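A.B. asks: can you look at this prediction? I've put the sequence above it.
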Amino acid sequence: MQFFQENINRTNTYSVKWDRTKEVFKTDEQVLPMWVADMDFYPPEAVTRSISRRADHGIYGYTYIDEHVKKQIQEWVLRRQGWNIDADWIQFSHGVVPSIAKAVQALTEPGEKVLVQSPVYPPFFSMVKENNRELVNCPLQESGDTYRIDFTALEDALAGGVKMMLLCHPHNPVGRVWTKEELEQIGTLCVKYNVILVSDEIHGDLVFKPHKQIPAASLSPEISKQTITLIAPSKTFNLAGLQASAVITENEEFRKKIEKLDKKNGFFTLNTFGILAMEAAYEEGEAWLEELLVYLEENVQLVESFLKEELPHVKIFKPEATYLLWIDCRETGLSDTALNKKLLETGKLAMNPGTSFGEGGSGFMRMNIACPKETVQEGLERLKRALKDEHR
């Protein structure tokens, strides 16, 4: 566990989180960045070892993805999530966001409807709009201390000519892990109305007990053939900068259309180091991940305890997965603009404004706690400094 306690200086490494915060948040102040969804931890040693060995070789010519890499993905999802997939179902992409774009471009036409569920990861909106598809939003429903899907509204929307549904599972930012029953309802509706289900499961390895990640495509042959699953080692093992992810679908027609698009765009392989990192992480990173999950849960508990004692008018929706906390600041009475300004100017703290996640995000902030406890504690003290006297 000591492995995750080390404070690593990430400045001047082209880090979006640490080197672009001033630019993104339009501030000249030195603020603590707790926004971008990557971790301030070293990845498993097996990943570093594999990359270092290849770097030492010194020649970086064309590389390809061999069957052993696919085998590690197959064994990982079977071992961790009980999902048995064929190697032929696996295609590759530089990341989950490019994969969403691929699915939208390859399997829908301009003007067709694509459904999302806000509040949700901002690229869900932009990948629909930037590709000239019609965005249909079916917002999640706040229910006590959690979020639910309004299945009546969802069915009405899907029945209205929706071509594709983008599912965030586990959900970013609200932290829900959709249950088997919820997934079966979603999948059954997509089959009924012939809606392609694109399930972004990038946070699927970061699930806290007793919750369990169930791949949507694993529920039935009918749902599987309607589903495209997107996974990556990037969130799990802190490898986002290496740009390697997988697109998995049983549906041969979907695969052929995506492959045709890849050829059209000149995509044929991944970065050499991305391939090696993916392979090493899935083959040897499991023990590291188990320790990470314990550490992240401790960080969640640290935030819960602090807010209860020091800022009782600020609450979190306790996550069932991910290292991202959905923080409810509505009792401060501050507008979204004033809230963000207060955090930046008084707290010297940068978090993702809830409004960036669409409808339902007003009054919220998203905090990244994938960092040493010392950093989490510092972030909480800054949050207190900004909001302690703000209570309507």
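C.D. replies: Ah, there it is.
A.B. asks: going forward, measure contacts and count neighbours with C-alpha atoms only.
C.D. replies: Fine.
A.B. asks: go through the helix ranked longest in the chain and flag the buried ones.
C.D. replies: Identified as the longest helix of the chain according to DSSP state H is helix 286-310. Of all the residues in helix 286-310, those buried under the rule 16 or more other CA atoms under 10 Å are 286, 288-289, 292-293, 295-297, 299-300, 303-304, 307.
A.B. asks: next one: stretch 169-186
C.D. replies: By 16+ other CA under 10 Å, the buried positions in stretch 169-186 come out as 169-179, 183-184, 186.
A.B. asks: need the residues you listed in TSV with distance to Leu380, can you?
C.D. replies: What follows is the buried residues of stretch 169-186, written out as TSV (distance: CA to CA, whole Å):
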residue	distance to Leu380
His169	28
Pro170	25
His171	24
Asn172	21
Pro173	19
Val174	19
Gly175	20
Arg176	23
Val177	26
Trp178	29
Thr179	31
Leu183	35
Glu184	39
Ile186	37
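A.B. asks: check those and tell me the two furthest apart.
C.D. replies: Pairwise distances across those (CA to CA) peak at 21.9 Å, for the pair Pro173 and Glu184.
A.B. asks: give me the contact list for the following helix or strand past the longest helix of the chain.
C.D. replies: Using DSSP states H and E, the helix or strand that follows helix 286-310 in sequence is strand 315-317. If you take CA atoms under 8 Å, 6 or more residues apart in numbering as the criterion, strand 315-317 is touched by 145-146, 174-175, 304, 307-308, 325-329.
A.B. asks: use this one as the comparison:
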Amino acid sequence: MTVPPLESLPLETLRRRSSSKWRTYGDDVIPMFVAETDFPLAPEITRVLAEAVELGDTGYTPPRPGVGEAFAAFADRRFGWQVDASHVLTTGDVMMGVVEVLRAVVAPGERVVTTPPVYPPFAMCTEESGAVVEAVPLRDTGTGWELDVEGIDAALAAGARAVLLSNPHNPTGTVHSREALAAVAASARRHSAVVISDEIHAPLVHTPGTFTPFLAVSDDAAAVGYTVTSASKAYNLAGLKCAVIVTAADDTRRVVRALPKEVEWRTGLFGARAAIAAFDVASDAWLDGLLAALDVNRRLLADLLAEHLPEATYRIPDAGYLAWIDLSAYGWGDDPARRILREVGVALHHGPLFGPQGIGHVRLNFGCSPDLLRTAVAKIGAMTRG
């Protein structure tokens, strides 16, 4: 059965929001930089949060608030992944979880592999943990990107102690193959290293793509892996502060259970309640509608770029609502987002922040209405005629 796409909220409603997307710039700017979407909340989330406000249920988050059980049911239903709820610990957000796991498994000064161009906080959080980034860039296949399995193995053989994966990958929207993930897991186990997999974009894999949870790939992956994820990207809940750290082996579970108690205490009560509602089967239809809307937009963006910016390079992402666009051909400098904001008032994410591979690139958030996407791309295209 075809699912109708969700409709974005009206622009005048969105501009009443007080989040980063709508308060960083003025009303004369179209914001397409940070990963917030423009859709109404899933009704089940709205219901539980409204109930909490009505009750004055704004206190501390209890131990075991039910997020683990809700996530396990969701993972089984949406990914065919069997998760032991007792192996799920909550914390405030994904990068908070990544930092704490890194602190527990990597000594200060040791190296952590990242796969640029990649989400800028990967480098920041690696450094916060006391470790050092070792970049092993994605391979450009000519039609997409893939993990450099041999490069990762060489880095681990030379002493790197961990691999930090973006799975699916931000900003390229790449869904890593089961084979590549299994090879990384085998390499990590062979070299006594660990893999931390950020799977925050997992609910947003587009048909016909298939998401592969790292911990479910193989016995090696289960032994060396830590997954950190959240409902926040798919359901637009970043401000409510709830993420999960998931393990699949006794040794890794002991590491997570030994983290400071404050790691779990950072979970927001509204975040926990909203996550449970998001992971509930009652929100599946909303998620399917979101995916339908994003599918329309990821394809529309290709058409718009062909019309207004024909020298841009864009590959339709396999997951998420973030587009990685190479604008180098236009000569707008290493960081074209700066010029675009200054000249036409469209705010995009700065490509060089994702690593040297991002020079000349921008990241555009298409989790918006088709009309707003049309307006933004037309404005940028007008720069080529100015």
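C.D. replies: Good, I have the coordinates. Remember, predicted model here, so these are calculated numbers, not experimental data.
A.B. asks: show me the contacts for the counterpart of Ser192 of structure 2 in structure 1.
C.D. replies: Taking TM-score structural alignment, the alignment pairs Ser192 of structure 2 with Asn194 from structure 1. Contacts for Asn194 of structure 1 (CA under 8 Å, 6+ apart) come out as 163, 226.
A.B. asks: still on that earlier bit, pipe the buried residues of helix 286-310 of structure 1 into a markdown table and attach distance to Asn137 of structure 1 per row.
C.D. replies: Converted to a markdown table, these look like this (distance: CA to CA, whole Å):
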| residue | distance to Asn137 of structure 1 |
| --- | --- |
| Glu286 | 36 |
| Trp288 | 37 |
| Leu289 | 34 |
| Leu292 | 34 |
| Leu293 | 32 |
| Tyr295 | 35 |
| Leu296 | 31 |
| Glu297 | 31 |
| Asn299 | 32 |
| Val300 | 30 |
| Val303 | 31 |
| Glu304 | 31 |
| Leu307 | 32 |
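A.B. asks: list just the nearest of these to Glu67 of structure 1.
C.D. replies: Distances from Glu67 of structure 1 to these, taken by CA to CA, are shortest for Glu286, at 20.4 Å.
A.B. asks: the counterpart of that closest one in structure 2 and Arg78 of structure 2, how far apart?
C.D. replies: Correspondence of Glu286 of structure 1 to structure 2, assessed by TM-score structural alignment: Asp284. Asp284 of structure 2 sits 9 Å away from Arg78 of structure 2, taking CA to CA, to the nearest Å as the criterion.
A.B. asks: and for Ile45 of structure 2?
C.D. replies: When Ile45 of structure 2 is compared with Arg78 of structure 2 (using CA to CA), they lie 18 Å apart.
A.B. asks: strands along the stretch 51-200 of structure 1, start to end?
C.D. replies: Per DSSP state E, counting those that start in this stretch, the stretch 51-200 of structure 1 carries strands over the ranges 90-93, 113-116, 134-137, 141-143, 146-148, 162-168, 196-200.
A.B. asks: contacts for the first one?
C.D. replies: It stands for strand 90-93 of structure 1. 70, 99, 243-249, 255, 269-270.
A.B. asks: adding neighbour count and secondary structure, write these out as JSON lines.
C.D. replies: Below are the contacts of strand 90-93 of structure 1 laid out as JSON lines (neighbours: other CA atoms under 10 Å; DSSP: H, G, I helix; E, B strand; the rest coil):
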{"residue": "Lys70", "neighbour count": "21", "secondary structure": "helix"}
{"residue": "Ser99", "neighbour count": "25", "secondary structure": "helix"}
{"residue": "Gln243", "neighbour count": "20", "secondary structure": "coil"}
{"residue": "Ala244", "neighbour count": "26", "secondary structure": "coil"}
{"residue": "Ser245", "neighbour count": "26", "secondary structure": "strand"}
{"residue": "Ala246", "neighbour count": "23", "secondary structure": "strand"}
{"residue": "Val247", "neighbour count": "25", "secondary structure": "strand"}
{"residue": "Ile248", "neighbour count": "25", "secondary structure": "strand"}
{"residue": "Thr249", "neighbour count": "24", "secondary structure": "coil"}
{"residue": "Arg255", "neighbour count": "22", "secondary structure": "helix"}
{"residue": "Thr269", "neighbour count": "17", "secondary structure": "coil"}
{"residue": "Leu270", "neighbour count": "20", "secondary structure": "coil"}
